[in-house]
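*Asks:* sequence plus predicted model, see below.
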Amino acid sequence: MGISILSSAAQVGTYITPRIKPTAKELAELKKEPTKVATEGNIYTSTAIHFKELSLEELKYEKISVDTSKFTYVSYSDGTKNEPNRLVVMHDPENNNKFVTIQLSKKSIDQLKQKFDGTNNFFERSDGVLRLNGDAEAFVAGWMQNIRMDRNYSKSDVDGNGLIEGDEAKTLTIGYKRQTNYDYIGKKVVKISLSVGEKYQDMEHVAASLFMDKNEKLQFQTKRSATNANYIQFENSVEKELDHTIQMDSDLNGTVTLKEGLTDEFGKDYRKRVITDTEKIHTDMLYDHPNLNDDSQLQNNDFGFAKAKKEQEATLQQMSQDTLKISTFDLLNFTSEKDKNTSDTLKQLQLQTAKSSYFGKQDETATIQKTSE
């Protein structure tokens, strides 16, 4: 099946939505067209940062102490290694009077140099450290601040070891609410719309299954795909995630779009997978609801994250209620059995008491009679 990608602008005036009833001719044309996939919205947006740009002379005589002993290579499965990461120094986005030293990959450095080609954006220091300056410094610092604060890496690193480990990932705010729906005519999927709802959602809620135990995961685990993903793969430190983000932001405009995020994790052909997944969903939907298989009109099916989240919450709530019902049932049975036992005991006591009184009176009467005699 062919694929056509629509930008937000291209959709205006060229696509008939389900709110408009197409003519028979328009329906026939839509059936012939390849399935369209439209992505809309940003996952992350960098923080606006500004530093004073230094001149070449100021950069030459700038005194910054940098530990140059650490260089990292990336090793591949075939045993080869790429060029080492570059040590980069720039102002700390949280404190203009301090500097921060980070490592960036050659790939990220090359991207930055292609985008920010001003005279003093990159200064090669005599110690081999690359000093960022001007627009390049502001750009990288803006993404660092977004990762630290908006995505909550700083607070999530509870033990302060520089790494996000185990349950620390629960409080990372890197999730987003997915809004996914598609238009269809009978069995034909016409257009699939993928968009971003609320952003910077904590992982404990948008990806609860990651933190469940093994048995719980078996009930709720769903294979991640470009169709249902509500977070993008992430790194376990600010430094690594910064390098990752620069590469995701392919046009280096300070935003990571849904399209860029899905491409980064699922590859450039993610749209093909979206179409395959959606067609499967559509086939199952028509099997369950054959009355919706109508070739005479354009219809829409919404199966976005919000809907799935509600369904999951409803399932969890139902499980909780079922557990409560079971507990209540057991309690009532226990109470009932206990009451029954108590009642039986009281009856036995009453019977014994009655018998004791009766025999007591008989004895007492016999004694009186005997005395009278």
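*Replies:* Right, received. Where do you want to start? Here the structure is a predicted model, which is why all the values come from computation and not from measurement.

*Asks:* alpha carbons only for contacts and neighbour counts from here, please
*Replies:* Will do.

*Asks:* in the stretch 151-300 of the chain, which spans are helices?
*Replies:* Along the stretch 151-300 of the chain, counting by DSSP state H, counting those that start in this stretch, helices occupy 153-156, 203-206, 214-220, 238-248, 258-266, 270-288.

*Asks:* chain center to stretch 306-319: distance?
*Replies:* Relative to its chain's centre, stretch 306-319 lies at 16 Å (C-alpha atoms, centre = their mean, to the nearest Å).

*Asks:* and the contacts of that stretch?
*Replies:* Residues from elsewhere that reach stretch 306-319 (C-alpha atoms under 8 Å, 6 or more residues apart in numbering): 177-179.

*Asks:* alright, now check it against this:
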Amino acid sequence: MIVNKTSIQTALYKDSKNFKNIQVFKASNLVTNKLNQDELKQVEKSLNTLTDITQGWAKGEKSEYDNIVYLSNNQKGINIKIGLSDENLNTLSAIFKDDVYKTANAEYILTGDAEAFVGGWFNEIAYARGYLSADIDKSGAIDANEIANLKTDFSTKTKIFSKEKDGVISADKSMTWIANRYETATHLSYEDHEKNIISIEKTLNETLIMDKNKDGTLSLDEIYQQNQWIDDMSQKVGEILENRAKDSEILVKAKIKIAQNEIEFKNIMLNVSKDTQDFIYKMLFKDDGSDKISNLLSQLSKNFDESIGVDKSV
């Protein structure tokens, strides 16, 4: 029996088109608080006196990003100062326009929808993914000893529906879904290879870029590279189906052997006395049913099928 690997690729490709509907992470919902120009100028005057500024970079270091942005996290009652990349700042300015206010010192204050969008992702990273609580020494960076406290991972499951015909196992379709969100991390998800720093700031910038449609959610198609996922899954599914093919061949041989044994047993039972038959059945089943040979063979077959039954999906 052989496996049709092309059918696996086709099934996975069709399934991956639904990835945009499968949500992985979601930004926190924040109340939109839009300031007018006069209010923004007042905030600008008090930037140096704001309390509870949460920096996204490690203590003693400056942001690796050129654009310093301020926003008020109205859900947690704190003010945030964080660096954004040129790409993220330009995208925010294009989408949210005057909600991105440039100060005289060439820094930026976010308000309205821009503030809610960035603040929502900051919250999700800081609290749901656990960056703030993971940073035990409050250094502003997650080190190797703290990485195990993050909840940045998630797991997916893919079910393959297959069929067997004329010695070929083919995949009809597949179905993928999120099994668990916010799992404990086993590696640095967004590793800075130069500084070996993972921080809220870096992860926020990565997340803002990954959120391609800027809807406050990360779907599977925004996280996975479709072709890479299909290649990886095809290999895994192919191995599973090949093992199933081997199991099926073993099953066929086993059934032939059972059938041979059934015939041999039936011949033996037909050539012994009734008293001997009764003794055998009483020892095996404690049963004095009328059609003993048929009952025994039926039970043997049923037990065998149940014990080696193969699930048709993975």
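*Replies:* Yes, it's here. All values reported here derive from a predicted model rather than from experimental measurement.

*Asks:* quick TM-score on the pair, please.
*Replies:* Once superposed, chain against chain, the TM-score is 0.62 (TM-score structural alignment, normalised by the length of the second structure); 225 aligned residues with a C-alpha RMSD of 3.2 Å.

*Asks:* chain center to the top helix by length along the first structure, what's the gap?
*Replies:* Longest helix in the first structure, counting residues (DSSP state H): helix 305-372. Centre-to-centre, helix 305-372 of the first structure and its host chain are 50 Å apart (C-alpha atoms, centre = their mean).

*Asks:* ditto for stretch 42-58 of the first structure
*Replies:* Counting by C-alpha atoms, centre = their mean, stretch 42-58 of the first structure is centred 29 Å from the centre of its parent chain.

*Asks:* end-to-end on that stretch?
*Replies:* 37 Å (C-alpha to C-alpha, to the nearest Å).

*Asks:* ends of stretch 40-47 of the first structure, how far apart?
*Replies:* 21 Å.

*Asks:* work out the gap between it and the centre of the chain.
*Replies:* 14 Å.

*Asks:* hmm, who's touching that stretch?
*Replies:* Identification of contacts with stretch 40-47 of the first structure by C-alpha under 8 Å, 6+ apart yields 7-8, 142-143, 145-146, 176, 193-197, 199-200, 254-259, 261.

*Asks:* try stretch 172-185 of the second structure
*Replies:* 7-8, 11-12, 14-15, 22-25, 128-129, 147-163.

*Asks:* which among the residues you listed count as buried?
*Replies:* The neighbour-count test (16 or more other C-alpha atoms under 10 Å) marks 7-8, 11-12, 15, 22-25, 128-129, 147-153, 158, 160-162 as buried among the contacts of stretch 172-185 of the second structure.

*Asks:* let's see which of those residues end up in strands.
*Replies:* Among these, DSSP state E puts 23-25, 153, 158, 160-162 in strands.

*Asks:* now render those residues as a markdown table, adding distance to residue 101 of the second structure.
*Replies:* Listed next are those as a markdown table, based on distance: C-alpha to C-alpha, whole Å:
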| residue | distance to residue 101 of the second structure |
| --- | --- |
| 23 | 31 |
| 24 | 31 |
| 25 | 28 |
| 153 | 34 |
| 158 | 45 |
| 160 | 51 |
| 161 | 53 |
| 162 | 56 |
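
*Asks:* with respect to residue 209 of the second structure, which of those residues is nearest?
*Replies:* Ranked by distance to residue 209 of the second structure (C-alpha to C-alpha), those are led by residue 25 at 13.9 Å.

*Asks:* out of the contacts of stretch 306-319 of the first structure, which is nearest to residue 236 of the first structure?
*Replies:* For these, the nearest to residue 236 of the first structure is residue 177 (21.9 Å; C-alpha to C-alpha).

*Asks:* residue 105 of the first structure: neighbour count?
*Replies:* Counted with other C-alpha atoms under 10 Å, residues neighbouring residue 105 of the first structure total 21.

*Asks:* now residue 89 of the first structure
*Replies:* Neighbour tally, residue 89 of the first structure, other C-alpha under 10 Å: 22.

*Asks:* wasn't it part of a strand?
*Replies:* Yes: counting by DSSP: H, G, I helix; E, B strand; the rest coil, residue 89 of the first structure is part of a strand.
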